[in-house]
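A.B. asks: sequence plus the predicted model coming up.
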Amino acid sequence: MKVVICGAGQVGFHIARYLAGEQNDVTVVDQSPELIGKINDQLDVQAFVGHAAHPDVLERAGAGEADMLIAVTFTDEVNMTACQVAHTLFNVPKKIARIRQQSYLDPAWQNLFAREHLPIDVIISPELEVARAIGRRLRVPGAFDLIPMGNDKVQVIGVRCDEDTPIINTPLRHLTTLFPDLNIVIIAILRGERMIIPSSTDQMLPGDEVYFVTDKEHMGRAMAAFGHEGKQTRRIVVIGGGNIGTYLAQDLEEADEGYSVRIIESSKARARQVAEALPTTNIIAGDGLDSEILEEANIRQAETVIAVTDHDETNILASLLAKRFGAERAVTLINKTSYGPLITTLGIDVVVSPREITASTILQHVRRGRIRSVHSLRDGFAEIIEAEALATSPLVGRPIKDAKLPKGVLVGAIVRDEEVIIPRPDTVFEENDIVIMMAAAETVKKVEKMFAVRLEYF
């Protein structure tokens, strides 16, 4: 597949690295010589300096032969124009654009992106996606990640194990015997810098980060098995009144679930804007690293502090300071990958990566076959994939044990009509099943082929 990526920032770099690793033909364009130099040094792709919306630049990038254009520069207008040029002059089949300014996304103006006007096939709004991801994690105490799949009937949940976790040091094949009501499948174990897609003989150890799949109806029981029966967060302090903080507070207000939200914003002008947008939310103008401001926000009574400023260092320090003052849980926005290994050892409970969330959203539109959604783990080491099995899939009619799944692929759940099936070796795939699975990076292409739409389907 030929892909042109406009923008060499963190998201553009991540997508380029991922697609290049799968032997796609990738070209990256950006105005920054430093960012292009980094890509040329580290990735096996074509990259050059240029304005992504200029026709001559896109022509040089190979837009005339491209299957897809992904516009993720820092400027909405450049992304939108690049898609327009790619459509009008080069007839690029699929165009994806990152749009941050919510004015463009107001439902009142949705006709703007109609094919006959400004033809963008997929719009990604990072701040909105991140706010939604944080909101989901707030609703499941003890989870550091939560991904709804299978028409929201299945939850993929990430939890940390410690010495008190009831099911550690138990081979996975024994979980069903020892915990007969535990209707889950462990699909990934993150141990230090290593990710394990487990077999039946593996076991969870203290310090592991574990992803498991469960029926949404059994989520409470599953979390209890990991030692998490905490009450749902209600009192929240958000540090950072930018788009993410504002969208999150708005979402919690509209949920009508009894949330009490306070926002700390360092810019007085921005604080006034947020106060106008959120009249029922308490907005405090001040520095989230100022102990007096934290006291004013009643941080000692907060169940969760959420640090979502534009600066990783501020988010980390504010989270640690808030926990020292008595906040029970810290959710921290981190952009720099180099900070990742340090975070959990510092005592931060949940790390949110805008880059990974945005990249996952884009990847589901890159994947071929009947792929419904994708969630990338640990910079693309593996993917949680949701796919639909059509009649022509080689899986249909076979039990899992005979399906010849590639090594590194583990089925976590099957949604069949309204039923959620936690799979066993003799579970048979049926036509139109929605299959949720973990796939190591090197197996993703094989998974795509298993769910490809063949001509005889039509």
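C.D. replies: Structure's in. What do you need?
A.B. asks: going by C-alpha atoms from here, please, whenever you check contacts or count neighbours.
C.D. replies: Noted.
A.B. asks: quick check: closest non-adjacent residue to residue 101.
C.D. replies: Leaving aside its sequence neighbours, residue 101 sits nearest to residue 76 (CA to CA, 6 or more residues apart in numbering; 7.2 Å).
A.B. asks: pull the contacting residues for the one you found.
C.D. replies: Counting by CA atoms under 8 Å, 6 or more residues apart in numbering, residue 76 makes contact with 98, 99, 100, 101.
A.B. asks: settle this for me: the first one is touching residue 79, isn't it.
C.D. replies: Yes. Taking contacts as CA atoms under 8 Å, residue 98 lies within contact range of residue 79: 6.7 Å.
A.B. asks: anything in contact with each of the two?
C.D. replies: Residues touching both residue 98 and residue 79 by CA under 8 Å, 6+ apart: 71, 72, 73.
A.B. asks: separation between the first one and residue 6?
C.D. replies: In other words, residue 71. 5 Å (CA to CA, to the nearest Å).
A.B. asks: need the residues touching each of the two.
C.D. replies: Taking CA under 8 Å, 6+ apart as the criterion, residue 71 and residue 6 both touch 79, 82.
A.B. asks: secondary structure class for residue 189?
C.D. replies: strand (DSSP: H, G, I helix; E, B strand; the rest coil).
A.B. asks: residues contacting it?
C.D. replies: Contacts of residue 189 by CA under 8 Å, 6+ apart are 195, 196, 197, 198, 204, 208, 209, 210, 211.
A.B. asks: please compare the first structure with the one that follows:
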Amino acid sequence: MRIIIVGAGEVGYQIAKFLTYEGADVVIIDRDGAKLRRISEELDIATIEAEGSDPSAFKEAGADKADLLLAVTNSDETNMIACLLGKAMFNIKRKIARIRNPDYFFNKELLGKSNLDIDPAINPELEAAEAVARLIENPFASEVIGFEQGKILVIGFKIPKDSPVNGKKLKSVRSLINQEFIIGVIERDENVIVPSGDDIIQEGDIVYMPIPREKIQEVAQSLGVMATPSKKIMILGGGRIGYYIANKMENKADIKIIEKDSERCKFLSKHLGKTLILHGDGADKQILLEENIQNTDTYIACSNNDELNIMASLLAKKLGAKKVISLVNRTDYVPLAHNLGIQSVLSPRLITASIILRYLRRGEVISLTAIAENKAEIMEIEVSNKSSLVGRTLKEGIFPKNSILGAIIRDDRIIIPSGDDLIRERDKLIIFALKDSIKEVEKLLT
């Protein structure tokens, strides 16, 4: 497969890094030579220093033979022109673009097949807001990923010191808490593992578990965490992400947005019906105290400044906010923020890269999400009649090392599997896999 990536920023880099594992034929185009040198030094792929809308650069990249174009620069206009070139001049079959401006993103006619033919367009701010909304509804979690239209959620959460499973072997936990569950991945400091029964759960571990939506409350309580949705929310920053979060959640919770820019405050007041808009600095200790930060269920730092978001989140946590969520674009800040004690850290760039990845997989992949700083993936797949999984049970050891089946979805039923469960054609499976086992998992699907 030949893939052209326009944009060598963080999203383009993460996708290119992933594709090197897959053995795809990749060319990346960007006008920034420094970004291209970074990629050339770290990854074995071709680079072209040029504007992302330059037809000669597309020709040099072999666009006439390309199967896929990914346009992920910081400019919507460059991304759209790149897709137009890919369609009109080189007949590239599939084009995926990052589109941030809502006037473009929600214009289905512009992006549709008869015009730019972008499929899909991905809005990082909107996707980040959706991810934050899931965390608000499940405040004990550090990450929430929905599958099967939200009927089953993969919850990532940090094990507290007083949890009944802290210090226990995994194989003893199910009987201890009297719940059916599987831990698919454990993130511990810099390490990520698919655990076995003899692995011991430790305080501070971030564990990822598939849980049917209707059982989240009881599973959370069994693990020593509370699952009551947030009702009082404070947001630092009224940019696009802050606006999207408030717009989605203001009918479910009391929301305050603290925004420095007076003109932006006017926009928010006009377009949000129930959210309280405050003109000021959402990282100012005095303002936070005046606005009763100690009674706030969730504080969300989503300004355009990564460092400010991290420091403001730490301040809000110190002042008594029950949960803090920090959004950072620089991916190297994600583990740092976690280590500083921020419960939930999201990167819109990583979210965007993760969404794009699902379109690059083989087999019957319905959706895919990268987790644990892209060191592992959760795949939702449908079992075809060609799959070698059909008619086999888990106790046969059918899944490769560093992968595990987390759930089976069959006729609207969700099964947390045991060794005797048989896999059938048309089952949907939730599979956890580390990077080194993904190719082996894919072989089972085709």
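C.D. replies: Happy to help now that I have it. Remember, predicted model here, so these are calculated numbers, not experimental data.
A.B. asks: quick one on the thing from earlier: if any of the contacts of residue 189 of structure 1 are buried, give me the ChimeraX selection for them.
C.D. replies: A single ChimeraX command selects the buried members of these (16 or more other CA atoms under 10 Å):
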select :195,197,198,204,208,209,210,211
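A.B. asks: keep only the contacts of residue 189 of structure 1 that stay in contact in structure 2.
C.D. replies: For the contacts of residue 189 of structure 1, the contacts that are reproduced in structure 2, applying both residues aligned by TM-score structural alignment, their matches' CA atoms under 8 Å, are 195, 196, 197, 198, 208, 209, 210, 211.
A.B. asks: which of those sits closest to residue 137 of structure 1?
C.D. replies: residue 211 (13.7 Å; CA to CA).
A.B. asks: tell me the secondary structure at the corresponding residue of structure 2 for the closest one.
C.D. replies: Aligned against structure 2 by TM-score structural alignment, residue 211 of structure 1 finds its counterpart in residue 208. Secondary structure, three-state DSSP: residue 208 of structure 2 is strand.
A.B. asks: next, count neighbours for the closest residue to residue 208 of structure 2 other than its chain neighbours.
C.D. replies: Leaving aside its chain neighbours, residue 208 of structure 2 sits nearest to residue 156 (4.2 Å; criterion: CA to CA, 6+ apart). Neighbours of residue 156 of structure 2 under the rule other CA atoms under 10 Å: 26.
A.B. asks: residue 156 of structure 2 -> structure 1?
C.D. replies: Per TM-score structural alignment, residue 156 of structure 2 is aligned with residue 158.
A.B. asks: got it, and residue 347 of structure 2?
C.D. replies: Under TM-score structural alignment, residue 347 of structure 2 pairs with residue 353 in structure 1.
A.B. asks: so its match sits right up against residue 339, yeah?
C.D. replies: No. Between residue 353 of structure 1 and residue 339 there is no contact under CA under 8 Å: 11.0 Å.
A.B. asks: okay, those two: which has more neighbours?
C.D. replies: residue 353 (18 against 13).
A.B. asks: re the thing from before, so how far is residue 139 of structure 2 from the residue nearest to residue 208 of structure 2?
C.D. replies: 11 Å.
A.B. asks: if we can go back for a sec, now do the contacts for the match of residue 156 of structure 2.
C.D. replies: Contacts of residue 158 of structure 1 by CA under 8 Å, 6+ apart are 143, 144, 145, 146, 209, 210, 211, 212.
A.B. asks: neighbours around the third one, how many?
C.D. replies: Using other CA under 10 Å as the criterion, residue 145 of structure 1 is surrounded by 20 other residues.
A.B. asks: how about the strands in the stretch 101-250 of structure 2?
C.D. replies: Here the stretch 101-250 of structure 2 has its strands, by DSSP state E, counting those that start in this stretch, at 121-122, 143-147, 152-158, 185-188, 191-193, 206-212, 232-236.
A.B. asks: out of these, which is closest to residue 288 of structure 2?
C.D. replies: Smallest distance to residue 288 of structure 2 across the strands of the stretch 101-250 of structure 2 (CA to CA): 9.2 Å, for strand 232-236.
A.B. asks: okay, and the closest one goes to which residues in structure 1?
C.D. replies: Counting by TM-score structural alignment, strand 232-236 of structure 2 falls onto residues 235-239 of structure 1.
A.B. asks: contacts for the matching stretch, please.
C.D. replies: 245, 259-265, 288, 297, 299, 301-309, 315, 318.
A.B. asks: mind listing what the residue nearest the centre of structure 2 touches?
C.D. replies: Centroid-nearest residue in structure 2: residue 351, 3.8 Å away (criterion: CA atoms, centre = their mean). Listed by CA under 8 Å, 6+ apart, the contact set of residue 351 of structure 2 reads 124, 127, 128.
A.B. asks: what does the second one align to in structure 1?
C.D. replies: Yep, that's residue 127 of structure 2 we're talking about. In structure 1, residue 127 of structure 2 lands on residue 129 (TM-score structural alignment).
A.B. asks: these two touch, right, its match and residue 358?
C.D. replies: Yes. Using CA under 8 Å, residue 129 of structure 1 is in contact with residue 358, at 7.3 Å.
A.B. asks: can you show me the strands along the stretch 301-446 of structure 2?
C.D. replies: 323-327, 344-346, 365-371, 376-382, 403-410, 413-415, 428-434.
A.B. asks: can you redo those as TSV with distance to residue 440 of structure 2?
C.D. replies: Formatted as TSV, the strands of the stretch 301-446 of structure 2 follow (distance: least, CA to CA, whole Å):
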stretch	distance to residue 440 of structure 2
strand 323-327	34
strand 344-346	29
strand 365-371	14
strand 376-382	13
strand 403-410	9
strand 413-415	23
strand 428-434	10
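A.B. asks: nearest to residue 66 of structure 2, out of the ones you listed?
C.D. replies: Residue 66 of structure 2 lies closest to strand 365-371 among the strands of the stretch 301-446 of structure 2, at 21.6 Å (CA to CA).
A.B. asks: and the closest one, which stretch of structure 1?
C.D. replies: The aligned range for strand 365-371 of structure 2 is 371-377, by TM-score structural alignment.
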